[in-house]
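J.: pasted the sequence and its predicted model underneath.
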Amino acid sequence: MELRQIQYFIEVAKREHMTEAADALHVAQSAVSRQIVNLEAELGVDLFIREGRSIRLTPIGHVFLKRMEQAMDVIGQARREVEESLDPEKGTVRVGFPSSLAAHLLPTIISAFRKKFPDVKYQLQQDSYRQLIESVIRGDIDMALLGPIPSEERRVKSEILFVENMVALVPTNHPLTSKDTITLDDLRGDAFVLSPQGYILRDVVMNACKQHGFEPEVSFEGKDIDAIKGLVSAGLGITLLPEITLVDSLPRATAKLRINEPRVTRTVGVIIPRDRELMPTEIVFYEFLKNFFGTLNEYQ
């Protein structure tokens, strides 16, 4: 069994069309057909059912595809590891991030890292909180920036980079805008704009309010930070957001209020897989993260 045969097989299996697979591989269709026939002959089974010009996988073909994709992932990772071992400063970092860290934190980190390691490449994945955790576990990415850090997921290793405050965002005509700071109890009677159920930021806000003796009335929901800001800007309610999401500017017709009783916070950090090693370049990036925020925390 040759590596080329596996590559051809995977491409044909994905497209279920010999000609399209050949075009994608930039080879003649006859070459692809010949390699598939040779592979089936070597294995002693039919991997495909031929139906005119289209083909589809047999049941054993599906099993073989899954295993071969896993094998190609291992080969690809081995190749990356060899290349990056020769020069970790020219490899690739595969990192995920949620929307709440996209506008300020991620650009700040990458900008600082690129000054030291300008030749490193990046594969960035923005996704939901729980999907990022699963992506790290599956190996789609090797680390993810998250807030808050998961405390009960044993399949990943977590490193807290810093703790940040949650602040209230209210319309500018809200009675509380005359105050420098507020208490969480001041918001007890307000309508809240929050993420939908199942989103981690909603859980952070709901848990903080419940611990303070009330459950917020949710008037509207927004699936991302910008949507929530927009709804508050329209005067449809108030919300609590991580302070980092408001660093650069406030939405029009809104005010940011600090909460001093009790402080509502979330941890922000990075997760990596517990059962596999990071690639050499990613180790450099991971250590940079810890040192970068360690220095900032000491300064603060």
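T.: Yes, it's here.
J.: could you use CA atoms for every contact and neighbour count after this?
T.: Fine.
J.: which residues in the protein form strands?
T.: 48-51, 54-57, 92-97, 121-126, 143-146, 156-171, 181-183, 191-194, 217-221, 239-242, 254-261, 265-273 (DSSP state E).
J.: mean neighbour count, the ones you listed: which tops it?
T.: Between these, strand 143-146 has the highest mean count of neighbours, a mean of 27, where neighbours are mean count of other C-alpha atoms under 10 Å.
J.: run the chain-centre distance for that one.
T.: 6 Å (C-alpha atoms, centre = their mean, to the nearest Å).
J.: just give me the residue right at the centre of this protein.
T.: Residue closest to the average C-alpha location in the chain (C-alpha atoms, centre = their mean): Gly96, at 3.2 Å.
J.: okay if I get the strands of the chain as TSV plus distance to Gly294?
T.: Below are the strands of the chain laid out as TSV (distance: least, C-alpha to C-alpha, whole Å):
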stretch	distance to Gly294
strand 48-51	55
strand 54-57	52
strand 92-97	20
strand 121-126	23
strand 143-146	16
strand 156-171	7
strand 181-183	28
strand 191-194	32
strand 217-221	35
strand 239-242	20
strand 254-261	25
strand 265-273	12
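J.: count of neighbours near the closest residue to Tyr8 other than its chain neighbours?
T.: Nearest residue to Tyr8 in three dimensions, chain neighbours excluded: Val32, at 6.3 Å (C-alpha to C-alpha, 6 or more residues apart in numbering). Val32 has 23 neighbours, counted by other C-alpha atoms under 10 Å.
J.: residue contacts, Val32?
T.: Going by C-alpha atoms under 8 Å, 6 or more residues apart in numbering, Val32 touches 8, 18, 21-22.
J.: how close does Arg263 sit to Leu257?
T.: 12 Å (C-alpha to C-alpha, to the nearest Å).
J.: tell me what angle the lengthiest helix in the chain forms with strand 92-97.
T.: Across the chain, the longest stretch assigned as helix under DSSP state H is helix 59-86. Helix 59-86 runs at 110 degrees relative to strand 92-97, counting by axes from the mean of the first three to the mean of the last three C-alpha atoms, to 10 degrees.
J.: comparison target below:
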Amino acid sequence: MDLEHLHLFLEVAQYGSFKQVADRHFISQRAVSKQIRQLESELGVTLFQRKANAITLNTQGQFFWAEAQDIVNHYNNAVHELHGLDRLTSQTLQIGYFSIFESHLLKNDVHALSQNYPDVHVTVREESNEHLIKSIHRGSLDIAYSIAYGKTTLPETTGLTVLPVFTGEMVLGLSRDNPLAQQTKINVADLQETPILYYTPESSTFLLESFLASLPQGQQADHVLRVTSIEHMQLLVALNQAVAFYPAGLLENGPADTPDIVYRPFALDSQHYQIVMVYDPQNKNPALHDLLHLKQTN
């Protein structure tokens, strides 16, 4: 299987457009469509629902999306490790994280791990919550940092362990030019006509479902939209074209720390969140137990 076909498949799934992917690679839209059809022919199934103005994954495509992510990630990790064999040590710890906000906690933990256990080699990658859970089950990740907000991070039947490591409240980020910035708290009714953004790098509805689960029963948020870049989200919010929700307590000195955006709490009691570490208790990797020991003793 041509790895380039997988890369294009993942990009089309992410952007929902042959044209957007073609423009990114400076090739024709027809060339992208042809490669996707070659992949579908090789697999013997159709992966997308093609409509006049949109292209979306069908049931087979949604299943293959996770598998393709694993194939590409495994390949990239293998190449990375091949080029770094001269510096590899006896232990390797594979860590995943859900978004840039959890990455700050991850960075501090990896620094502490390196200081206490200098022989441990750490690999890190960013994935959607759903993909993180699958990767831990398959053994391609030892541990993942994710968020529990409005709903549990994983089903109770997974057999994985969830360790809370940080607690805070979700807040709304909006432009200083937005009239809502003058309020001390934001009501859901204030946002009925306003695009609400959330960030996730992969096609995922986890944060959308989490936000909707945090609302009072019967209320809906019809304008909640996903963006694939934190920089794009920040730009739209700063320009007063949208608002977005953020984990308070993890904003300082990060990508969301900008003078053009202010943060206000929701007038709801259900905006509590936790950053959690998810791992398989049956995982015997000594480096994993070293990291957990540090977290539980500090």
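T.: Great, that's in hand. Keep in mind it's a predicted model, so treat the numbers as computed, not measured.
J.: how alike are these chains, TM-score-wise?
T.: Remark: TM-score between the superposed chains equals 0.59 [TM-score structural alignment, normalised by the length of structure 2]; 205 aligned residues with a C-alpha RMSD of 3.0 Å.
J.: and the longest helix of structure 1, which stretch of structure 2?
T.: Per the alignment by TM-score structural alignment, helix 59-86 of structure 1 matches no residues in structure 2.
J.: what's that helix packed up against?
T.: With contacts taken as 3 or more C-alpha pairs under 8 Å, 6 or more residues apart in numbering; DSSP states H and E, helix 59-86 of structure 1 sits against helix 3-15, helix 280-299.
J.: go again using 10 Å as the cut-off
T.: helix 3-15, strand 48-51, strand 54-57, helix 280-299 (3 or more C-alpha pairs under 10 Å, 6 or more residues apart in numbering; DSSP states H and E).
J.: indicate which one of those is closest to Ala227 of structure 1.
T.: helix 280-299 (29.1 Å; C-alpha to C-alpha).
J.: for the closest one, give me every contacting residue.
T.: 80-95, 109-110, 112-113, 116-117, 120-121, 142-143, 159-163, 269-272, 277-279 (C-alpha atoms under 10 Å, 6 or more residues apart in numbering).
J.: where do the contact lists of Arg263 and Leu257 of structure 1 overlap?
T.: 166-167, 183.
J.: in TSV, list these along with distance to Glu221 of structure 1.
T.: TSV is the format used below for these (distance: C-alpha to C-alpha, whole Å):
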residue	distance to Glu221 of structure 1
Met166	18
Val167	18
Thr183	23
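J.: closest to Leu246 of structure 1 out of those residues?
T.: Val167 (9.2 Å).
J.: alignment lookup: that closest one to structure 2.
T.: So, by TM-score structural alignment, Val167 of structure 1 is matched to Val171.
J.: residues in contact with its match?
T.: Counting by C-alpha under 10 Å, 6+ apart, Val171 of structure 2 touches 185-186, 244-249, 262-267, 271-272.
J.: pull the most distant pair out of the residues you listed.
T.: Within the contacts of Val171 of structure 2, two members stand farthest from each other by C-alpha to C-alpha: Val262 and His272, at 19.1 Å.
J.: for Gly189 of structure 1, grab the count of nearby residues.
T.: Neighbourhood size, Gly189 of structure 1 [other C-alpha under 10 Å]: 11.
J.: for it, give its distance to Lys229 of structure 1.
T.: Taken as C-alpha to C-alpha, the span from Gly189 of structure 1 to Lys229 of structure 1 is 20 Å.
J.: next one: Leu25 of structure 1
T.: On the measure of C-alpha to C-alpha, Leu25 of structure 1 and Lys229 of structure 1 end up 46 Å apart.
J.: likewise for Arg276 of structure 1?
T.: 39 Å.
J.: likewise Arg56 of structure 1?
T.: In terms of C-alpha to C-alpha, Arg56 of structure 1 sits 48 Å off from Lys229 of structure 1.
J.: list the contacts for His121 of structure 2?
T.: With C-alpha under 10 Å, 6+ apart, His121 of structure 2 has these contacts: 87-94, 110, 113-114, 287.
J.: so which bit of structure 1 is the longest helix seen in structure 2 matched to?
T.: In structure 2, ranked by residue count with DSSP H as the criterion, the top helix is helix 59-83. Using TM-score structural alignment, helix 59-83 of structure 2 lines up with nothing in structure 1.
J.: aligned partner of Phe245 of structure 2 in structure 1?
T.: Using TM-score structural alignment, Phe245 of structure 2 sits opposite Leu240 in structure 1.
J.: now for its match: which residues touch it?
T.: Taking C-alpha under 10 Å, 6+ apart, one finds 165-170, 184, 192-194, 201-202, 204-206, 228, 256-259, 264 in contact with Leu240 of structure 1.
J.: same thing but at 7 Å, please
T.: 166-169, 205 (C-alpha atoms under 7 Å, 6 or more residues apart in numbering).
J.: swap in Pro265 of structure 2?
T.: 171-172, 185-186.
J.: aligned partner of it in structure 1?
T.: Using TM-score structural alignment, Pro265 of structure 2 pairs with Arg258 in structure 1.
J.: ok, that match to Pro242 of structure 1 distance?
T.: 11 Å.
J.: over to Ser233 of structure 1?
T.: Where Pro242 of structure 1 is concerned, Ser233 of structure 1 sits at a distance of 17 Å (C-alpha to C-alpha).
J.: what are the contacting residues of stretch 18-26 of structure 1?
T.: So stretch 18-26 of structure 1 is contacted by 11-12, 15, 28-29, 32 (C-alpha under 7 Å, 6+ apart).
J.: drop anything exposed from those residues.
T.: Neighbour-count burial (16 or more other C-alpha atoms under 10 Å) applied to the contacts of stretch 18-26 of structure 1 gives 11-12, 32.
J.: in JSON lines: the residues you listed, plus distance to Phe292 of structure 1.
T.: Listed next are those as JSON lines, based on distance: C-alpha to C-alpha, whole Å:
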{"residue": "Glu11", "distance to Phe292 of structure 1": "42"}
{"residue": "Val12", "distance to Phe292 of structure 1": "46"}
{"residue": "Val32", "distance to Phe292 of structure 1": "50"}
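J.: noted, bye for now.
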